[in-house]
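Colleague: one predicted model, sequence on top.
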Amino acid sequence: MQTQTMSSQKFGVRQIATVGMLSAIIIVLGVTGLGFIPIPPVKATIMHLPVIIGAIIEGPVVGAITGLFFGLFSMFQAATNPTPTSFLFLNPIIAVLPRILIGITSYYAYKLIPGKLNSIKYAFAAAVGTLTNTILVLGLIYLIYLERFAKVLGVDIAKARATIVGIGITNGIPEVLVSIAIVVPVVIGVNKIRK
């Protein structure tokens, strides 16, 4: 009994391998552009999905560490492939913090629903994790960089504010739907393989 408790608290080889594999998937999705799905008139991102999947199958620590890699990769991309708005993602508060929290909120959203309604639990975790990313990234941009964001876009503050809200709606809803459509079958499949 004591051995089981000790081993369940350890960050084991399986968790390390899961973090490595999911982080590699994030990098491949980002480098190849496959992490973005065109849903006119926007592009929905799926780069946060490995974070959600890691959190559901291995817990909040794996989710948070995978989210950390996602955030660091966002900063790397902003530094090496700059655009006029790259400065937003050079700030770790915007690029890293929300991505770490994806893993934590996804896990606890999954655990929040009681019973064995696994598909619903996975879907809820996917939606919460996706909204964590969208709301926190855009909310922090709004709080920290609204004026600079407006200046870069060449618009007034009111228009910049409307743009941030518009991005949240036009990207957020498709991303939640895509997230649910991918996370649920992937987690079901992984769980079948692991049994």
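Modeller: Thanks, I have it.
Colleague: contacts and neighbour counts: CA atoms only from here.
Modeller: Noted.
Colleague: need the contact partners of stretch 34-44.
Modeller: 26, 28, 29, 45, 46, 47, 170, 171, 172, 174, 175, 178 (CA atoms under 8 Å, 6 or more residues apart in numbering).
Colleague: so who does the fourth one touch?
Modeller: Yep, that's residue 45 we're talking about. 35, 36, 37, 175.
Colleague: quick one: the residues you listed as CSV, columns for distance to residue 112, secondary structure and neighbour count too.
Modeller: Below are the contacts of residue 45 laid out as CSV (distance: CA to CA, whole Å; DSSP: H, G, I helix; E, B strand; the rest coil; neighbours: other CA atoms under 10 Å):
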residue, distance to residue 112, secondary structure, neighbour count
35, 28, coil, 20
36, 29, strand, 16
37, 29, strand, 15
175, 22, helix, 27
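Colleague: second structure follows, compare the two:
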Amino acid sequence: MEKTEALRTTGRFGARRIAIIGMLSAVSIILGLSGYGFIPLPTAKATIMHIPVIIGAILEGPVVGGMIGLIFGLFSIVQSLTTPNILSFAFINPLVSVLPRVLIGVTAYYVYKWAWGRHEGIRIAIGAALGSLTNTFGVLTMIYILYAAEFAGARGISLDAAAKVIYGIALVNGVPEAIISMAVSVPVILAIKRRYRH
């Protein structure tokens, strides 16, 4: 058990780990390109593109999760360059588009690992929720720190209102994204873990 745990937290890449990184990264990119990675809500769009990062991290450790998050973040930069929108100026910066996505996997894994309780499903749910919130609040916090004035100008609001609008978006998007992440991640991870045991 200790040897397995050590392998999950180090950077050793076997064929299975490389395959998982490639497969889950591809799922995330396909969700983005197809439009299925966005769920329309009454006031915004919730994303599920970070869920493969959470699944990979909890199953295979923070290094694998971080690698999938890295590819997700790099894809965000490419998408911002090829299909620009009102906030593309921010997402071209890796501190906005890449760093928070790498941290999704790290957060999800360690929260899952250290979560209190013996029930596996609850620990996965907590890890998935906080991994999801790392994405939402991480991206929007970096936009606020680095581009508050530009964000305000793009939205046609005052600089004083930028924080309220940014964190309003974080709450409106973050809560449903966390719920969806839990709803998807728990059954998928439990099913794969059961398969691993056989």
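Modeller: Great, that's in hand. Given the structure is predicted, the values throughout are model-derived calculations rather than measurements.
Colleague: in helices, which of the contacts of stretch 34-44 of structure 1 fall?
Modeller: Taking DSSP state H as the definition of helices, these contribute 26, 28, 29, 170, 171, 172, 174, 175, 178.
Colleague: tell me how many other residues crowd the fourth one.
Modeller: Each residue near residue 170 of structure 1 was counted by other CA atoms under 10 Å, and the total is 16.
Colleague: how far away is the residue mapped onto it from structure 2 from residue 52 of structure 2?
Modeller: Using TM-score structural alignment, the partner of residue 170 of structure 1 in structure 2 is residue 172. For residue 172 of structure 2, the distance to residue 52 of structure 2 equals 22 Å [CA to CA, to the nearest Å].
Colleague: try residue 135 of structure 2
Modeller: Taking CA to CA, one finds residue 135 of structure 2 at 12 Å from residue 52 of structure 2.
Colleague: of these two, who's got more company?
Modeller: Just comparing residue 135 of structure 2 and residue 52: by other CA under 10 Å the higher neighbour count belongs to residue 135, 29 against 26.
Colleague: under the alignment, what does the more buried one map to in structure 1?
Modeller: The alignment partner of residue 135 of structure 2 in structure 1, by TM-score structural alignment, is residue 133.
Colleague: got it, and residue 154 of structure 2?
Modeller: Matched by TM-score structural alignment, residue 154 of structure 2 corresponds to residue 152 in structure 1.
Colleague: structure 2: strands as residue ranges?
Modeller: Along structure 2, counting by DSSP state E, strands occupy 38-40, 45-47.
Colleague: quick one: closest of those to residue 19 of structure 2.
Modeller: Taking CA to CA, strand 45-47 is the member of the strands of structure 2 nearest to residue 19 of structure 2, at 24.0 Å.
Colleague: so that closest one corresponds to what in structure 1?
Modeller: Using TM-score structural alignment, strand 45-47 of structure 2 lines up with residues 43-45 of structure 1.
Colleague: likewise stretch 25-34 of structure 2?
Modeller: Stretch 25-34 of structure 2 corresponds to residues 23-32 of structure 1 when matched by TM-score structural alignment.
Colleague: what's the mean distance for that stretch versus structure 2?
Modeller: Stretch 23-32 of structure 1 differs from its equivalent in structure 2 by a mean of 0.4 Å after superposition (mean CA distance after the TM-score superposition for structure 1).
Colleague: re the thing from before, which residue is the nearest non-sequential neighbour of the match of residue 135 of structure 2?
Modeller: Take residue 133 of structure 1 and drop its neighbours on the chain: the residue closest to it by CA to CA, 6 or more residues apart in numbering is residue 98, 5.6 Å away.
Colleague: need the counterpart of the one you found in structure 2.
Modeller: Applying TM-score structural alignment, one finds that residue 98 of structure 1 aligns to residue 100 in structure 2.
Colleague: what's near enough to touch its match?
Modeller: Here residue 100 of structure 2 is in contact with 134, 135, 138, 139 (CA under 8 Å, 6+ apart).
Colleague: find the nearest non-adjacent residue to the last one, please.
Modeller: Using CA to CA, 6+ apart and skipping residues adjacent in sequence, the residue nearest residue 139 of structure 2 is residue 96, 5.3 Å away.
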